[in-house]
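[1] Following is a predicted model, sequence given first.
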Amino acid sequence: MPVLRQVVGETLRGLRMRQRRTLREVSASARVSLGYLSEVERGQKEPSSELLAAICGALDIELSELFQQVSATLRREEKLAYAGRVAAIPGSGAARISTAPMGDSGPQVRAHVAA
């Protein structure tokens, strides 16, 4: 399960990088310390709504746009995590392939389907 602060940080970093801006530029514009912004981007700090608004202002994007991108990422990651859990449940149609010991005619492949 993804951690919200990490997804927010990755999204902010991606937005900043696409604008080809440095941490120093954005931190100065947002009036946030360079170190703190770096920690937010690395998912080490949970930013307040005021801080997020300031960073979004510095990046010239709406706060709702940030949340929309974060939401889309979370949705993708949750679906992938859910699909992984379902595939691991016996009887969910998951199959695994293993090789049998080599015989006279070479390796034999067997498919095992969970019931």
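    It's in.
[2] Going by C-alpha atoms from here, please, whenever you check contacts or count neighbours.
    Fine.
[3] Return the set of buried residues in stretch 36-45.
    Residues of stretch 36-45 classed as buried: 37-43 (neighbour count, 16 or more other CA atoms under 10 Å).
[4] Could you do stretch 25-32 as well?
    By neighbour count, with 16+ other CA under 10 Å as the criterion, the buried positions of stretch 25-32 are 26-27, 30, 32.
[5] Out of those residues, which sit inside strands?
    Among the buried residues of stretch 25-32, no member falls in strands (criterion: DSSP state E).
[6] one step back: in a markdown table, list the buried residues of stretch 36-45 along with secondary structure and distance to Pro107.
    What follows is the buried residues of stretch 36-45, written out as a markdown table (DSSP: H, G, I helix; E, B strand; the rest coil; distance: CA to CA, whole Å):
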| residue | secondary structure | distance to Pro107 |
| --- | --- | --- |
| Leu37 | helix | 56 |
| Ser38 | helix | 53 |
| Glu39 | helix | 52 |
| Val40 | helix | 52 |
| Glu41 | helix | 50 |
| Arg42 | coil | 47 |
| Gly43 | coil | 47 |
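[7] another structure for you, compare them:
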Amino acid sequence: MVLFRRLLGEVLRRRRLEQGRTLRQLCGDARVSLGYMSEIERGQKEASSELLASICAALDVPLSEILSEVSDAVALAEAAALVRVRPLELRSDKVSSPAADGDVVASAA
């Protein structure tokens, strides 16, 4: 299952690191506790819309840009999950697995 909060945290951390800023610096500018911001970046806590707006302002990045990046990451994660778990194809004479073609498949027994 794709967790939005984990992907959001990854995007926020990457943006902070691209700016060469420490977690402590960002927390001071965004007015959020160090521990809470760390949990957000690790995907352990959900950021409220108000807090997310404050973090984006501190990063000087539009909220829409962050959400767009997270949306792209969600789409990639969902696509990867579909590739990893694809049902077996059934034929009238036998059960055929597309794995012979190099695809990765899984089935539930």
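    Thanks, I have the structure now. Just so it is clear, the structure is predicted and the values come from calculations on it, not from any experiment.
[8] on that earlier part again, which of the buried residues of stretch 36-45 of structure 1 sits closest to Val113 of structure 1?
    Sorting the buried residues of stretch 36-45 of structure 1 by distance to Val113 of structure 1 puts Gly43 at the head of the list, at 39.9 Å, by CA to CA.
[9] can you tell me how far that closest one sits from Val3 of structure 1?
    Relative to Val3 of structure 1, Gly43 of structure 1 is positioned 8 Å away (criterion: CA to CA, to the nearest Å).
[10] Likewise for Glu25 of structure 1?
    Counting by CA to CA, the gap from Glu25 of structure 1 to Val3 of structure 1 is 27 Å.
[11] Kindly report the same for Arg75 of structure 1.
    If you measure Arg75 of structure 1 against Val3 of structure 1 using CA to CA, the figure is 12 Å.
[12] quick one: which of the two has more around it?
    Arg75 (13 against 9; other CA atoms under 10 Å).
[13] The more buried one in helix, strand or coil?
    Following DSSP: H, G, I helix; E, B strand; the rest coil, Arg75 of structure 1 is assigned to helix.
[14] How about the contacts made by it?
    Contacts for Arg75 of structure 1 were tallied using CA atoms under 8 Å, 6 or more residues apart in numbering; there are none.
[15] picking up where we left off before, most widely separated two among the buried residues of stretch 36-45 of structure 1?
    Longest distance between any two of the buried residues of stretch 36-45 of structure 1 is 9.9 Å, between Leu37 and Gly43; criterion CA to CA.
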